[in-house]
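Engineer: Just to be clear, the model below is a prediction. Sequence and coordinates:
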Amino acid sequence: MDFRFGHTSLRVYDLKKSLDFYVGALGMKETRRKDYPGDFCLVFLKDAADTCELELTYNYDPKKPYEIGNGFAHLGFYVKDLKAAHKELKEKGYKVTEFSGLGGNKSSFFFVTDPDGYDIEIIREK
């Protein structure tokens, strides 16, 4: 049996802020939306290469922001121009870390925090 990865889902507190981040800052595109009025709304986004899908789950009238569990690490996105991405996200007011790397490469990735506090790793595409 062959399994194919479907999507990752994140619960979001403010759908507009989340769409501003994932669409406006990371360049994802909304592919479909399933609205269950008064209950919840699912918004599906795809990356520019059409290789991954992210589901934003917005529950209407959340009482408080969600707590991120201690088992969650991060989502990773590839980008060709790491320095330009870092500059752009910082200029848009998002919290970004300094450049980092593994195995002697000191500037192969950085992290940005989305509006709900999820860590997003931005990685230089090889």
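Structural biologist: Alright, I've got the coordinates.
Engineer: switch to C-alpha atoms for all contacts and neighbour counts from now on
Structural biologist: Will do.
Engineer: Run a quick neighbour tally on the closest residue to residue 102 other than its chain neighbours.
Structural biologist: Spatial nearest neighbour of residue 102, chain neighbours left out: residue 108 (7.7 Å); criterion: CA to CA, 6 or more residues apart in numbering. Using other CA atoms under 10 Å, residue 108 is surrounded by 17 other residues.
Engineer: which residues does residue 108 contact?
Structural biologist: Shown in contact with residue 108 (CA atoms under 8 Å, 6 or more residues apart in numbering): 82, 99, 100, 101, 102, 123, 124.
Engineer: Okay, it and residue 27: tell me how far apart.
Structural biologist: Taking CA to CA, to the nearest Å as the measure, residue 108 falls 20 Å from residue 27.
Engineer: what are the ranges of the helices in the chain?
Structural biologist: Remark: helices assigned in the chain by DSSP state H are 15-19, 82-91.
Engineer: Okay, strands next: where are they in the protein?
Structural biologist: With strands called from DSSP state E, the chain shows them at 8-12, 29-36, 40-46, 53-59, 75-79, 109-113, 119-124.
Engineer: Okay, one more to line up with it:
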Amino acid sequence: MILNGIHHIAIICADYARSKSFYTDVLGLRVIREVYREERDSYKLDLAIGDHYIIELFSFPDPPARVSRPEAQGLRHLAFAVSDIATAVKELTAKGVVTEPIRTDPHTNQRFTFFADPDGLPLELYEAV
């Protein structure tokens, strides 16, 4: 089998309007399509970074919380590549998003930081130069 890349990441949120605003207004992802699935009482929002379809944001009635910290098994975090991490952190801070201090990976010498979406999903900014 040959994998050609990652097609998308699916995220289930607790508050659809709040998460939609976070991913579109705060992070700047572009809406490709939004569908309400009546039979599931669920929204599905397809989001893109640039021209790349990347995230499916779902709402479901009363989804159970998922353990994410401390270091629980499963998907650890979602990382977004940025060209200038200091500028990106300033933009997030101006929008009320709290980030951890910028750190440097000792193996790659690349800078990174973490923050959370409205449901506490760990997100990372990774300076890819």
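Structural biologist: Great, that's in hand. From a predicted model like this one, the values you see are computed outputs, not experimental measurements.
Engineer: ok, back up a step: so which of the helices of structure 1 is nearest residue 74 of structure 1?
Structural biologist: Proximity to residue 74 of structure 1, assessed across these by CA to CA, is greatest for helix 15-19 (15.5 Å).
Engineer: Just the buried residues of that closest one, please?
Structural biologist: 15, 18, 19 (16 or more other CA atoms under 10 Å).
Engineer: How about stretch 54-74 of structure 1?
Structural biologist: For stretch 54-74 of structure 1, by 16+ other CA under 10 Å, it's 54, 55, 56, 57, 58, 59.
Engineer: quick one: terminal-to-terminal distance for it?
Structural biologist: 13 Å.
Engineer: cool, stretch 100-115 of structure 1 as well?
Structural biologist: For stretch 100-115 of structure 1, the end-to-end distance is 22 Å (CA to CA).
Engineer: That stretch: which residues count as buried?
Structural biologist: Neighbour-count burial for stretch 100-115 of structure 1 flags 108, 109, 110, 111, 112, 113, 114, 115 (criterion: 16+ other CA under 10 Å).
Engineer: what residue of structure 2 takes the place of the last one?
Structural biologist: Residue correspondence, TM-score structural alignment: residue 115 of structure 1 in this structure matches residue 118 in structure 2.
Engineer: wait, what's in contact with that match?
Structural biologist: Residue 118 of structure 2 sits in contact with 18, 19, 22, where contact means CA under 8 Å, 6+ apart.
Engineer: Skipping adjacent residues, who's closest to the second one in space?
Structural biologist: Beyond its immediate neighbours in the sequence, the residue positioned closest to residue 19 of structure 2 (CA to CA, 6+ apart) is residue 118, lying 6.1 Å away.
Engineer: how much space between the one you found and residue 7 of structure 2?
Structural biologist: Distance of residue 118 of structure 2 to residue 7 of structure 2, given as CA to CA: 23 Å.
Engineer: returning to that earlier point: what's the closest of the helices of structure 1 to residue 72 of structure 1?
Structural biologist: Using CA to CA, the nearest of these to residue 72 of structure 1 is helix 15-19, at 18.0 Å.
Engineer: tell me the average deviation of the closest one from structure 2 after fitting.
Structural biologist: Taking mean CA distance after the TM-score superposition for structure 1, the mean distance separating helix 15-19 of structure 1 from the aligned residues in structure 2 is 1.4 Å.
Engineer: Would you mind telling me which of the strands of structure 1 is nearest residue 66 of structure 1?
Structural biologist: strand 8-12 (7.3 Å).
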